[in-house]
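S.K.: Below are the sequence and a predicted model for it; my questions follow.
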Amino acid sequence: MPELKNLAILDDYQGVTLKLGPWDRLPGLTKTVFRDTIADQDRLVERLLPFDAILAMRERTPFQRALIERLPNLKLLMTTGERNRGIDAAACAERGITFSGTPSFGAPTVEITIGLIISLARKFPSETASLLAGRWQSGLGTTLEGKTLGVVGLGKLGSKVAKVGQALGMKVIAWSQNLTEDTAASHGATRVDKATLFAEADVVTLHLILSERSRGVVGTGDLARMKPTAFLVNTSRGPLVDEDALISALKGGRIAGAGIDVFDIEPLPAGHPLLSAPNTLLTPHLGYSTEENYRRYFTGAVEAIEAFNAGAPIRVIT
């Protein structure tokens, strides 16, 4: 099998990919880094057509069947992380394209989640702005101890967030479509129905995989059930929440605020309504963006290329 010659590294917003991976192990491979995201498929095809290998950063650029079928030179498509629902694995297989993942480091999204929760409760953004403007202690935050944390999705990440919530002295309740009482109890949480979770939680945090079943799982009715003093935090995927309903709830003061790390459209366009919505703490999808995680990603990508060149692909996603 001929060795790969041309690698496209996509959506390297921070310009760090080549600094954080052992790319010197691939001296015969031409590496081209793209730091922007192209949504227009014709322009994207024109960009990617020359490459026989592509490294995609999470779901920043989706690879659906219509795109994959227009890339006849592509032999290896890699995603950072163990899975990527933005890439059509079946289409890759049908076209004879190897689709591989990489290892990741820990669960850094948990840290972003807890950071957003604490920052909202203790009003870090407004208090910092007040201090920089020359004022001192302009408002009062709220303590999390004794409050109720509602976890939507008690899997790998949600269960870790639940443990931190418990360490902060919070009562933890949880819901997802497949969650059982026994599983919830094993993580120190109480399973409740969806309506109860949104009505009782002081903080609602989302940790579901985006699928057709979970898309829009948080809608107008759910937000209407929340306490006016409650916060919504989403570090999972933007489309889990009806964005228009969330903006309306924030502007109407129906919830106390929202911490959002993920959006329907990324990067978030200038002038987007969420940018001017009140009582929000917005971060640019930082959940997985740590040096340790990136080093693991890019080492895994080098390993995947070496394995492909040796005729024994690794971490193949089907």
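M.R.: Arrived safely.

S.K.: C-alpha only now, for contacts and for neighbours.
M.R.: Fine.

S.K.: Okay, buried residues for whichever strand or helix holds residue 44 please.
M.R.: Element membership of residue 44 [criterion: DSSP states H and E] is helix 41-48. Of the residues in helix 41-48, 45, 48 count as buried by neighbour count, 16 or more other C-alpha atoms under 10 Å.

S.K.: what's downstream of it, the next helix or strand?
M.R.: Past helix 41-48, the next helix or strand by DSSP H and E is strand 53-56.

S.K.: what packs against the very next helix or strand once past that following strand?
M.R.: Using DSSP H and E, the next helix or strand after strand 53-56 towards the C-terminus is helix 65-68. Helices and strands touching helix 65-68, by 3 or more C-alpha pairs under 8 Å, 6 or more residues apart in numbering; DSSP states H and E, are helix 89-94.

S.K.: Could you look up the next helix or strand downstream of the helix or strand hosting residue 112?
M.R.: Element membership for residue 112 (DSSP H and E) is helix 108-121. Using DSSP H and E, the next helix or strand after helix 108-121 towards the C-terminus is helix 124-132.

S.K.: ok, structure two:
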Amino acid sequence: MTATQTRPAPGATGSPVVPGAPRRARARNSMPYLLLAPAVLALIVLLGWPAVNVIVTSFRKLDLGELTRGEITWIGFDNYTEILGDPDFWTVVVRTVVFTASIVAATVFGALLLALLMRHVPVLPRAVLQISLLLAWAMPQLAATTVFQWIFDQQYGILNKTLVLLGFESFAGSSWFATGASTLTVVGILIVWQAVPFVAMTLYAALLGVPKDLYESAGIDGASGWQTFATITWPHLKPVLMIVTFLSILWDFKVFSQVWAIREGGPNGGSTTLPVLQYLEGIAGKHFGLAAAVSVLMVLVLVVVCAQYLRLLLRSQEVEL
């Protein structure tokens, strides 16, 4: 007769215990955190510590004299009181928010049209368009700013000369930088021109992920172009569109180089935005504590704007669900 042996279930009393198994399990579970630790530490050192220094500096009087003598003078919320009590600051805040919203909307709308165009044109025109977008995106900011200054120049700009040749005589010698609004319009066109390529290529990549079978089914069912876009293209494109819109808000809110290079926030401060104000108070005015307070307030404004955008985004997703 053959004796039948029953093997005890794992974890039951009398089951063999592998030496070091709990230790290896803990090591295996902690391995992802150990791999992420260097990156987290680098972010804390490179981003967290400077941010803390900016906040601490905003509570100090740190002008050129204090910086040279190495003095530490704590003044509490005096920097914030001075900034918030200045009516010009709130004008700059409203101008920055409106300017950011305008160029983000123009960027996303133009990029969406270009992405849809690349989706439907033949191979050769699409290649030419993509190369043109890549060249516009790769052009250095200051070089592009110089080109736009010549295009919109009052005397020698090609735009005024072209408009005059088309019969618009009133544009002869017209200055596009006479007011803050017109200056920001030129800056906005420049920013949109350089921002559209990245957003358009991202949306085009998202369009390539839409199954062609869905478009074929819509064509068989007799759906119009708008119906096809609303029921097929838009649902697949919306998540990517929301992401690039969010990124555009972050990037365009802190634009400095183009605004400063065009007219240094002029004329008469009419094109000054929050990043330019920060530079004028800190580097140009040598009021580093005041500039740090502007930086903190700028981050708070950006947090409020992004929070409102994320709230609307989450609400729209809840409605769809």
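M.R.: Sure thing, it's come through. Quick caveat: nothing in here was measured; it's all calculated off a predicted structure.

S.K.: TM between them?
M.R.: Remark: TM-score between the superposed chains equals 0.20 [TM-score structural alignment, normalised by the length of the first structure]; 114 aligned residues with a C-alpha RMSD of 6.8 Å.

S.K.: relative orientation of the helix holding residue 112 of the first structure and helix 124-132 in degrees?
M.R.: Angle, helix 108-121 of the first structure to helix 124-132, by axes from the mean of the first three to the mean of the last three C-alpha atoms, to 10 degrees: 60 degrees.

S.K.: and helix 108-121 of the first structure, which residues are buried?
M.R.: Buried residues in helix 108-121 of the first structure, defined by neighbour count with 16+ other C-alpha under 10 Å: 108-114, 116-121.

S.K.: Out of these, which is nearest to residue 182 of the first structure?
M.R.: residue 110 (22.8 Å; C-alpha to C-alpha).

S.K.: got a list of what the closest one touches?
M.R.: By C-alpha atoms under 8 Å, 6 or more residues apart in numbering, residue 110 of the first structure lies in contact with 157, 158, 160, 161, 287.

S.K.: how about 6 Å then?
M.R.: Counting by C-alpha atoms under 6 Å, 6 or more residues apart in numbering, residue 110 of the first structure touches residue 161.

S.K.: could you measure residue 204 of the second structure against residue 241 of the second structure, distance?
M.R.: Shown here: residue 204 of the second structure relative to residue 241 of the second structure, a distance of 11 Å by C-alpha to C-alpha, to the nearest Å.

S.K.: Likewise for residue 195 of the second structure?
M.R.: Distance from residue 195 of the second structure to residue 241 of the second structure, by C-alpha to C-alpha: 14 Å.

S.K.: So for those two, which residue has more residues nearby?
M.R.: Between residue 195 of the second structure and residue 241, residue 195 has the larger neighbour count (other C-alpha atoms under 10 Å), namely 24 against 21.

S.K.: Surely that one forms part of a helix?
M.R.: Yes - Residue 195 of the second structure forms part of a helix when assessed by DSSP: H, G, I helix; E, B strand; the rest coil.

S.K.: now the buried residues of helix 108-121 of the first structure in JSON lines, with distance to residue 198 of the first structure?
M.R.: Formatted as JSON lines, the buried residues of helix 108-121 of the first structure follow (distance: C-alpha to C-alpha, whole Å):
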{"residue": "108", "distance to residue 198 of the first structure": "25"}
{"residue": "109", "distance to residue 198 of the first structure": "22"}
{"residue": "110", "distance to residue 198 of the first structure": "21"}
{"residue": "111", "distance to residue 198 of the first structure": "23"}
{"residue": "112", "distance to residue 198 of the first structure": "21"}
{"residue": "113", "distance to residue 198 of the first structure": "18"}
{"residue": "114", "distance to residue 198 of the first structure": "19"}
{"residue": "116", "distance to residue 198 of the first structure": "18"}
{"residue": "117", "distance to residue 198 of the first structure": "16"}
{"residue": "118", "distance to residue 198 of the first structure": "19"}
{"residue": "119", "distance to residue 198 of the first structure": "20"}
{"residue": "120", "distance to residue 198 of the first structure": "18"}
{"residue": "121", "distance to residue 198 of the first structure": "17"}
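
S.K.: Now for those: which two are most distant?
M.R.: Within the buried residues of helix 108-121 of the first structure, two members stand farthest from each other by C-alpha to C-alpha: 108 and 121, at 20.5 Å.

S.K.: which parts of the helix or strand containing residue 292 of the second structure are buried?
M.R.: Secondary-structure assignment from DSSP H and E places residue 292 of the second structure in helix 288-320. Neighbour-count burial for helix 288-320 of the second structure, counted by 16+ other C-alpha under 10 Å, picks out 288-298, 301-302, 305-306, 309.

S.K.: repeat for stretch 115-131 of the second structure
M.R.: Residues of stretch 115-131 of the second structure classed as buried by neighbour count (16+ other C-alpha under 10 Å): 115, 116, 117, 118, 126, 129, 130.

S.K.: In this structure residue 56 of the first structure contacts residue 79, no?
M.R.: Yes - the pair residue 56 of the first structure and residue 79 qualifies as a contact (C-alpha atoms under 6 Å) at a distance of 4.8 Å.

S.K.: And residue 90 of the second structure, how close does it get to residue 235 of the second structure?
M.R.: As for residue 90 of the second structure, its distance to residue 235 of the second structure is 38 Å (criterion: C-alpha to C-alpha).

S.K.: Pick the one among the buried residues of helix 288-320 of the second structure closest to residue 251 of the second structure.
M.R.: Nearest to residue 251 of the second structure among the buried residues of helix 288-320 of the second structure, counting by C-alpha to C-alpha, is residue 302 at 10.7 Å.

S.K.: From residue 246 of the second structure, how far off is the closest one?
M.R.: Residue 302 of the second structure is 11 Å from residue 246 of the second structure, by C-alpha to C-alpha.

S.K.: likewise residue 94 of the second structure?
M.R.: On the measure of C-alpha to C-alpha, residue 94 of the second structure and residue 246 of the second structure end up 19 Å apart.

S.K.: again, but for residue 22 of the second structure
M.R.: Distance, residue 22 of the second structure to residue 246 of the second structure, using C-alpha to C-alpha: 45 Å.

S.K.: Kindly list the longest helix within the first structure.
M.R.: Taking DSSP state H as the criterion, the first structure has its longest helix at helix 291-309.

S.K.: Pull out the buried positions in that one.
M.R.: By neighbour count on 16+ other C-alpha under 10 Å, the buried set for helix 291-309 of the first structure is 293-306, 308.

S.K.: from the residues you listed, which single one is nearest residue 220 of the first structure?
M.R.: For those, the nearest to residue 220 of the first structure is residue 293 (35.3 Å; C-alpha to C-alpha).

S.K.: Tell me the spacing between the closest one and residue 33 of the first structure.
M.R.: Counting by C-alpha to C-alpha, the gap from residue 293 of the first structure to residue 33 of the first structure is 19 Å.
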